[in-house]
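Visitor: Predicted structure and sequence below. I'll ask about it afterward.
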Amino acid sequence: MRVYIITIFFLIFGLNFVNAQRFGYIDTNYILEKMPDYKKAQDEINQLSVAWEKEIADMDKKIQAMYSALQAEQVLLTDAMRKERTDEIQKKEVELKDYQKKVFGFGGLFFLKKQELTKPIQDKVWDAVDKVAKQKNLHIVFDKAGELTMIYTDPRYDYTDFILDELGLGDPNDEIKN
């Protein structure tokens, strides 16, 4: 979809406009992998996810145990007792589903925590991209890690190392292309 929009954009504004523009690309996945803060945030997110998944699994085990107990004792229970236990199991199942949605659903605790931990890091990257784009007089910067498919990329237009340098994460032994 984006490729079609970009193609239409180029056709509407003509090749002269395109020739006047300066393009570059970066690889945000590579940049984020180099950032210790991002690795730390990912580790924290993974730990929280594992803890929440364990909590949900424990809740599910309790429900399964309640169901097994009901099956084992079903012949000894009156209809009223059986209905009471069935209602209790169903209530626990609803609570489990609600908790799953609260934690892992859209806008849930997992999403909010991930956003809280990664947004400051992403903001640093976007600020560095903005600064490098202005320094290098770039009009458009693509992210090859995004949905936009890049069939071929000339390394001289790769500004990933400049972003890493701006973030203080560049390799001093790398020779940055002009």
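Guide: Nice, I can see it.

Visitor: only C-alpha atoms for contact and neighbour calcs from this point on.
Guide: Will do.

Visitor: So which elements touch the biggest helix by length in the chain?
Guide: What stands out as the longest helix in the chain, according to DSSP state H, is helix 36-73. Packed against helix 36-73, as judged by 3 or more C-alpha pairs under 8 Å, 6 or more residues apart in numbering; DSSP states H and E, are the following elements: helix 28-34, helix 79-104, helix 109-135.

Visitor: Comparison target below:
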Amino acid sequence: MACYWPIFTQAQTTPNKTGYIDINYILTRLSEVKTAEAELSSLQQQYTKQLEAKAQVLKARQQEYVASERTLTEPMRRIAQQDILLLENTLQKFQEDAVAALQQKKTLLMRPVLTKIHQAVETVSRKEGFSMVLMQSENVLYGDSALDITLPVLATLGVALSNAEKQQYGQPRNNLYSWLGINEHLLPIRQ
């Protein structure tokens, strides 16, 4: 027991320092993210145009079928219905594939950015003595600003902020009001 006592007491006295970052703020400040968003937007527009073209073909085929339905024989009617069903399935499959392709492209573009952020967080954490760093979310009602390492992480990433931006970032944000959908600036001033 005497041999383990120093280890036990050291484990109890070693403070665990937990910090946090505002990942959304970091992401809005990185040029790589803006480039990735522009590329994704362009790709999404291409898929949207292709989807609209396929939808127009389907719509035209449906209108054509409705207009000529009375003059078609039963076998011709079944063939036209199968053709329309095939076009609907093709349209749905294209839409699902486009969503999956966009998600895959987003992952591909954001992986290096997130790796870079992780390395910066790790560097700052080791330097500042943090044993754990969390991402701030809308569910956090209060966080001590001394534990917020967002600005040092941005500095490590090479993002230069003006003094006004740093001061604005340091202003307290009340997530409770935003969670409730209330603009805190519209609340009455307490005296």
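Guide: That came in fine, so what should we check first? Just so we're clear, the structure is a prediction, and the values are computed from it rather than from any experiment.

Visitor: re the thing from before, how big's the offset between the longest helix of the first structure and the second structure?
Guide: Its matched residues in the second structure lie on average 1.2 Å from helix 36-73 of the first structure after superposition (mean C-alpha distance after the TM-score superposition for the first structure).

Visitor: In the second structure, what residue corresponds to residue 121 of the first structure?
Guide: When the second structure is aligned by TM-score structural alignment, the residue opposite residue 121 of the first structure is residue 113.

Visitor: Format the helices and strands packed on helix 36-73 of the first structure as a markdown table; extra columns: distance to residue 159 of the first structure and mean neighbour count.
Guide: Converted to a markdown table, those look like this (distance: least, C-alpha to C-alpha, whole Å; neighbours: other C-alpha atoms under 10 Å):
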| stretch | distance to residue 159 of the first structure | mean neighbour count |
| --- | --- | --- |
| helix 28-34 | 11 | 15 |
| helix 79-104 | 36 | 15 |
| helix 109-135 | 8 | 16 |
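
Visitor: want to throw these into a markdown table with distance to residue 141 of the first structure?
Guide: Below are those laid out as a markdown table (distance: least, C-alpha to C-alpha, whole Å):
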| stretch | distance to residue 141 of the first structure |
| --- | --- |
| helix 28-34 | 11 |
| helix 79-104 | 33 |
| helix 109-135 | 7 |
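
Visitor: can you pull the contacts of the most centrally placed residue in the first structure?
Guide: Closest to where the C-alpha atoms of the first structure average out (C-alpha atoms, centre = their mean) is residue 114, at 7.6 Å. Listed by C-alpha atoms under 8 Å, 6 or more residues apart in numbering, the contact partners of residue 114 of the first structure are 41, 45.

Visitor: Roughly how far does it sit from residue 123 of the first structure?
Guide: Distance, residue 114 of the first structure to residue 123 of the first structure, by C-alpha to C-alpha, to the nearest Å: 14 Å.
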